[in-house]
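Asks: A predicted structure for the sequence below; I have some questions about it.
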Amino acid sequence: MSRILAIDYGIKRTGIAVTDELQIIASGLTTIPSETAIAFLTTYFSKENVSKVLIGEPKQMNGQPSESTPIIEKFISDFKTAFPNMKIERVDERFTSKMAFQTMIESGLKKKQRQNKALVDEIAATILLQDYLTRKMI
């Protein structure tokens, strides 16, 4: 089988998570500067078999697009140009950053470690991907 990759794209940083080849377990891969996302993915896709990419879709509480939507739409346009044959699925990313921060607290990370925004982004991408996998199994 192939992997599924999840992207939590942000203005400054992008969290990335990936499944194992059996698409059972989601693991954090890395956090990268957002401007390097296409270059990073080009290298990653050349080494790994990825069949689908999940891209977080930020929404407000009322379901309307958030203020960061235009930035993510631009990234998706660039992504489609760079990887025209890759399947993309948008996934609601509401609360993933809050859940990531809560996960860090529950896992016993010290306050200094919890201030690492790159780690928050990577965990948020992992939560987004694991939630997708859980819904897929139901």
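Replies: Yep, that arrived. These numbers were taken from a predicted model, which means no experiment stands behind them.
Asks: drop to CA atoms for contacts and neighbour counts, all remaining ones
Replies: Fine.
Asks: how much space between N116 and S97?
Replies: Between N116 and S97 the computed distance is 12 Å (CA to CA, to the nearest Å).
Asks: please identify which of those two sits among more neighbours.
Replies: S97 (20 against 11; other CA atoms under 10 Å).
Asks: try this one next to it:
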Amino acid sequence: MTIFAAYMGRLLAIDYGTKRTGIAVTDELQIIASGLTTVDTSSLVAFLKDYISKETVDKIIIGLPKQMDNAASESEVYIQKFLIKLEKEIPEIPVERVDERFTSKMAFQTMIDSGLSKKQRRNKALVDEISATLILQSYMAAQ
């Protein structure tokens, strides 16, 4: 008996920030979400184009920041501008949004639970990368 797994591309998640952006990806079978890196937001599109030139990406998942009353957060204005640029620069990859409420708090708690020191927990880039991973896990769990 032969088991055939259709080749799929990765899912890539973005925790968008005005200064830094956390990025997470799945494996090719879209089973495991892992933090990839944090990049300066000013070079985000260039980073994504380079990554996509080397890896197959089926979908980009971007956090949707909301306030407790379900209203859009202030950062949504910047994300909308980024989405327009992304659609123009990388139109071939579909984009989906995922509610990202609590991901920063959950990322910080994850860092505490995994035994990281206070100094390591102050690493905002690591928080952004973990937040992107949580956004990706949330998307995968909903599918």
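Replies: Arrived safely. The structure presented is a predicted model; accordingly, all values stated were derived computationally and were not measured.
Asks: TM-score of the superposition?
Replies: Once superposed, chain against chain, the TM-score is 0.97 (TM-score structural alignment, normalised by the length of the first structure); 136 aligned residues with a CA RMSD of 0.5 Å.
Asks: isn't L11 of the second structure right next to L29, touching?
Replies: No - using CA atoms under 8 Å, L11 of the second structure makes no contact with L29, being 9.4 Å away.
Asks: which of the two has more neighbours?
Replies: For L11 of the second structure and L29, the more surrounded residue by other CA under 10 Å is L11, and the numbers stand at 24 against 13.
Asks: so what does that one match up with in the first structure?
Replies: Under the alignment (TM-score structural alignment), L11 of the second structure maps onto I4 of the first structure.
Asks: M68 of the second structure now?
Replies: Taking TM-score structural alignment, M68 of the second structure has M61 as its aligned residue in the first structure.
Asks: repeat for R122 of the second structure
Replies: Counting by TM-score structural alignment, the partner of R122 of the second structure is Q115.
Asks: now for its match: which residues touch it?
Replies: Applying CA atoms under 8 Å, 6 or more residues apart in numbering to Q115 of the first structure gives no contacts.
Asks: and for G56 of the first structure?
Replies: Taking CA under 8 Å, 6+ apart, one finds A6, I7, D8, Y9, R90, V91, D92, E93, L128 in contact with G56 of the first structure.
Asks: any idea how many residues pack against K119 of the second structure?
Replies: For K119 of the second structure, using other CA under 10 Å, the count is 7.
Asks: so it versus M111 of the second structure, what's the distance?
Replies: According to CA to CA, K119 of the second structure and M111 of the second structure sit 11 Å apart.
Asks: give me the neighbour count for K49 of the second structure.
Replies: A count of nearby residues for K49 of the second structure, using other CA under 10 Å, gives 14.
Asks: coming back round to it: now, which of the contacts of G56 of the first structure sits nearest K74 of the first structure?
Replies: Y9 (10.8 Å; CA to CA).
Asks: quick one: that closest one and P70 touch, right?
Replies: No - at 11.6 Å, Y9 of the first structure does not count as touching P70 under the criterion of CA under 8 Å.
Asks: between those two, who's got more neighbours?
Replies: Under the criterion of other CA under 10 Å, the comparison of Y9 of the first structure against P70 puts Y9 first, with 26 against 11.
Asks: the more buried one and M1 of the first structure: what is the separation?
Replies: To M1 of the first structure, Y9 of the first structure is 25 Å away according to CA to CA.
Asks: and for E21 of the first structure?
Replies: Taking CA to CA, one finds E21 of the first structure at 5 Å from M1 of the first structure.
Asks: then K110 of the first structure?
Replies: Counting by CA to CA, the separation of K110 of the first structure from M1 of the first structure is 38 Å.
Asks: do the same with Q130 of the first structure
Replies: Distance, Q130 of the first structure to M1 of the first structure, using CA to CA: 17 Å.
Asks: which one's more surrounded, these two?
Replies: With neighbours defined as other CA under 10 Å, Q130 of the first structure and M1 compare such that Q130 has more, 21 against 10.
Asks: which of the three states applies to the counterpart of the more buried one in the second structure?
Replies: Mapped onto the second structure by TM-score structural alignment, Q130 of the first structure lines up with Q137. Following DSSP: H, G, I helix; E, B strand; the rest coil, Q137 of the second structure is assigned to helix.
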